[in-house]
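> Model the following, please.
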Amino acid sequence: MRWVDAVNRVVGLFAMYLVFAMMGILLYSSFMNSFFIPPLWGLEMAQFLMVAYYMLGGAWSLQADDHVRMDLVYGRWSLRSRAIIDAVTVIFLLVYLVVLLYGGLSSTIYAFEYGERSYSSWRPYMAPIKVIMCIGITLMLLQALAIFFKDVATARGESLS
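A predicted model of the protein is given here:
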C-alpha cells in the first residue's frame, strides 16, 4: 500500500503540471489563430493533455481524499462507522474500475492492431492516449484497493497508515 501511495503521489504531481502544458498549447494555438495560420494539432493535443491530466491525477485525488462527498450525516459518524461505509462503497468503485479497465484494454488492443487514428485533419494515432488512460485506470484501481484495505483495518481497530 505504501508503494501504491508513493507511485500515485509522484504520478499525481507530474499530472498536476500537465495543466501548464495544456495552457501553453492553447495560448500558442490562439496566438497563431489570431495572427497566422492556426495549427491543426492545437485543440486536439490540448484535449489529449486534459485526458492525461484527468486520468493520471485521479488516483492522487482519491488518495488525498479530495473527491466530492455528500456530508449530510457522514461527519457525525464514528471513525469506525465511516470506515465500514467507505469499505462497502469502495467495492462499487472497484467493480466500476475493473469494467472500465476491461473496456479500455480492449479498445487499446484494437487501436494497436488496426492503427486507429483520430478522424480530425491532424489524424494522430489513438493508441498512446488509450495507453495513458489504461495506466490511469490501473493506478486508480490500485489506489482504491489500498483504500479498501486501510478502511477494513480501521474498521477492525487497526492502523495501516
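
> From here on, just use CA atoms for contacts and neighbour counts.
Will do.

> List the contacts of Tyr114.
If you count contacts by Cα atoms under 8 Å, 6 or more residues apart in numbering, Tyr114 has none.

> hmm, 10 Å instead?
Going by Cα atoms under 10 Å, 6 or more residues apart in numbering, Tyr114 touches Ala127.

> Skipping its backbone neighbours, what lies nearest the residue positioned nearest the centre of the chain in space?
Geometric centre of the chain, nearest residue: Met55, 2.4 Å, by Cα atoms, centre = their mean. Distance criterion Cα to Cα, 6 or more residues apart in numbering; nearest residue to Met55, sequence neighbours excluded, is Gly136 at 4.7 Å.

> The strand or helix carrying the one you found packs against which elements?
For Gly136, the host element (DSSP states H and E) is helix 127-155. Counting contacts by 3 or more Cα pairs under 10 Å, 6 or more residues apart in numbering; DSSP states H and E, helix 127-155 is packed against helix 2-16, helix 42-63, helix 79-114.

> For it, buried residues please.
For helix 127-155, the neighbour count (16 or more other Cα atoms under 10 Å) marks 127, 129-155 as buried.

> The structure of the following sequence is requested for comparison with the preceding one:
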Amino acid sequence: MKVESEIIQAKENRTLMEVVNKSIRKTIRSINYINEKMYIVIGVIIVFLSFMIFYDVLARYFFHKPTSFGFDTSIWLTVVMAFVGGGYSQLKNEHVRVDIFYEKFSDKGKSIVDLFTHLFIFLTVIPLVWWGGSHVLKLFEQGTVATSGLNISLWIKFLIVPFGGTLLGLQAFVTFYKDIYLIVTGRKYEEDK
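Reported below is the predicted structural model:
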C-alpha cells in the first residue's frame, strides 16, 4: 500500500515537472523568437534611415528646403535600434567582455562568470523598465507633444526605453536560466528546434 502510494506520488511529481519543463521551454523559445526577429526591425530602420537621410541631404543642399523631421527622426530611430538591439545582442552572446580571460574558462566557469554579469544587466534593466515606464505614463497623462521634428506625443518616443529594457531583461533571464541549468546539471541547455 505504502509502495503504491509512493509510486503514484512519483508519477504525479514527474508529470508536474514535465509540465513545468515544457512551459519553461515554450517561454524560452518565445523570448528567443521575439529577440531573433529584432534584427529585421533594425534592418528596416537602417534602410529607412538611409533613404531619409539621403532625401534630407538632397532637399537641404540642392533645393534649400530641409525636412523639418529629418534630424529628430534620425536620432530617435538610432536610439530605437540601440534599445531593440540589446536583447538581440544578449541572445547572440555578443555583449562586450574581456575575452582574453573569459575564453580560458570551462563552460561551467563561463556560466558562473555570466551569472555575475546578469546581475549587472538586471541592475540596469530594472530602472530602465521601472522609471522608463513611469516616465512614459507621466508623459501620456500630461499629453506632452514634441515641439520639433515629428510633433508627436513624447510618450511614443520614450516608449522604446521600457520596451528595449524588457527585451534585454527577458533575454538575460533566459541566459541566466541556461547558466543555472549548466551549473546544476553539468550539461548545456538543449533547445527544441
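
> aligned partner of the residue nearest to Met55 of structure 1 in structure 2?
Residue pairing (TM-score structural alignment): Gly136 of structure 1 is matched to Gly164 of structure 2.

> residues contacting its match?
Counting by Cα under 10 Å, 6+ apart, Gly164 of structure 2 makes contact with 79-87, 125, 128-129, 170.

> Going by neighbour count, which of these comes out on top?
When those are compared by neighbour count (other Cα atoms under 10 Å), Gly87 ends up highest, at 27 neighbours.

> Show me what that residue aligns to in structure 1.
Checking TM-score structural alignment: Gly87 of structure 2 goes with Ala59.

> How about Glu141 of structure 2?
Match for Glu141 of structure 2 (TM-score structural alignment): Glu113.

> which ones are touching its match?
Neighbour list for Glu113 of structure 1: 107, 127 [criterion: Cα under 10 Å, 6+ apart].

> how close does it sit to Ala153 of structure 1?
Separation of Glu113 of structure 1 from Ala153 of structure 1 (Cα to Cα, to the nearest Å): 43 Å.

> give the contact list for Lys108 of structure 2.
114, 179-188 are the contacts of Lys108 of structure 2 under Cα under 10 Å, 6+ apart.

> so the match of Gly87 of structure 2 makes contact with Ala6?
No - counting by Cα atoms under 10 Å, Ala59 of structure 1 stays clear of Ala6, with 11.0 Å between them.

> Mutual contacts of those two, please.
Shared contacts of Ala59 of structure 1 and Ala6, defined by Cα under 10 Å, 6+ apart, comprise Gly12.

> what separates Leu105 of structure 1 from Met133 of structure 1, distance-wise?
Counting by Cα to Cα - Leu105 of structure 1 and Met133 of structure 1 are separated by 9 Å.

> so what's in contact with the two at the same time?
By Cα under 10 Å, 6+ apart, Leu105 of structure 1 and Met133 have no common neighbours.

> wait, isn't Leu128 of structure 2 in contact with Gly165?
Yes - the criterion here is Cα under 10 Å, and Leu128 of structure 2 meets it with Gly165 at 5.6 Å.

> between the two, what contacts are shared?
The contact lists of Leu128 of structure 2 and Gly165 share Phe122, where a contact means Cα under 10 Å, 6+ apart.

> Helix or strand: which one has Phe54 of structure 2?
Phe54 of structure 2 belongs to helix 2-62 when assigned by DSSP H and E.

> what packs against that helix?
In terms of contacts (3+ Cα pairs under 10 Å, 6+ apart), helix 2-62 of structure 2 is packed against helix 70-91, helix 160-185.

> Quick check: which of the ones you listed is nearest to Val3 of structure 2?
Of all the helices and strands packed on helix 2-62 of structure 2, helix 160-185 sits nearest to Val3 of structure 2, with 28.7 Å by Cα to Cα.
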